[in-house]
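1. sequence unknown, structure follows:
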C-alpha cells in the first residue's frame, strides 16, 4: 500500500480519491457495492435504465455474472436486474 500512496502523492491524489473515482458498473467485481452517479448516453437504453430505478444516488451491488461473463446480475433498490455488459458500461458508479 505504501508504494501506491507514494505514486498517488506524485500525481496529487490520495488512494481514497482514486477508489471513489467514477467508473462504469461493468468493471466492478462480483459482490462489490457502489452508488450510481449517472447514466450516459441517450435513447431507449438510458430511458429504460432510469425507469427501472437506476438513477443517481441509487445503491447497486453486483450479484453474479453468467458463465461467459454476460449478462451480469445486479441488485438495485432491492430488486434484481440482468444487464448486458454494454448496458452496464453506460452506468457510472462510485464506491460506497
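-> Alright, I've got the coordinates. All figures in this text were calculated on a predicted structure; none of them were measured in a lab.
2. Going by C-alpha atoms from here, please, whenever you check contacts or count neighbours.
-> Noted.
3. Pick out the residue closest to the middle of the protein.
-> When C-alpha atoms, centre = their mean is applied to the chain, the residue found nearest the centroid is residue 25 (2.6 Å).
4. Put this next to the previous one:
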C-alpha cells in the first residue's frame, strides 16, 4: 500500500519515490527558479528518497537521501516535491 504527500510533511525514516516536482498549476519567477534548482540537484520524478534527519528547531533543515546522494533542504523547499510514500507492512 502507498500514499502520496508533500516531502515537507514526511517524518524521519520515511521512504518513497518522487511523483512530481514543482507546482504545475501556478508559476511565478520564484517558484520556477526553485523547481529548476531542485531538478538540478536530482529531485526528478522516479527518484527514490529517504528522510534521514530532521533539524532540532522547527524540524529544519531536513537531510535526504536522493538515489545515492545526500542533500539538505528547508521544509518550505521540500513542500514543492510530491512523494509516493512506501508504507511498511
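-> Perfect, I can see it now. For clarity, every value in this text was computed on a predicted model and none was experimentally measured.
5. what's the TM-score for these two chains?
-> Taking TM-score structural alignment, normalised by the length of the second structure as the basis, the two superposed chains have a TM-score of 0.81; 78 aligned residues with a C-alpha RMSD of 1.1 Å.
6. related to what we said a few turns ago, what's the match for the residue nearest to the centre of the first structure in the second structure?
-> Mapped onto the second structure by TM-score structural alignment, residue 25 of the first structure lines up with residue 7.
7. go on, residue 93 of the first structure?
-> Matched to the second structure by TM-score structural alignment, residue 93 of the first structure sits across from residue 83.
8. The match of residue 25 of the first structure reaches residue 77, doesn't it?
-> No - under the criterion of C-alpha atoms under 8 Å, residue 7 of the second structure makes no contact with residue 77, lying 9.0 Å away.
9. so what does whichever strand in the second structure runs longest touch, helix or strand wise?
-> Determined from DSSP state E, the single longest strand within the second structure is strand 48-57. Packed against strand 48-57 of the second structure, as judged by 3 or more C-alpha pairs under 8 Å, 6 or more residues apart in numbering; DSSP states H and E, are the following elements: strand 15-21, strand 60-66.
10. Among the ones you listed, pick out the one with the most neighbours on average.
-> For those, the largest average neighbour count (mean count of other C-alpha atoms under 10 Å) is found in strand 15-21, namely a mean of 21.
11. Mean distance between that one and the first structure after superposition?
-> Between strand 15-21 of the second structure and the aligned residues of the first structure, the post-superposition mean distance stands at 0.5 Å (mean C-alpha distance after the TM-score superposition for the first structure).
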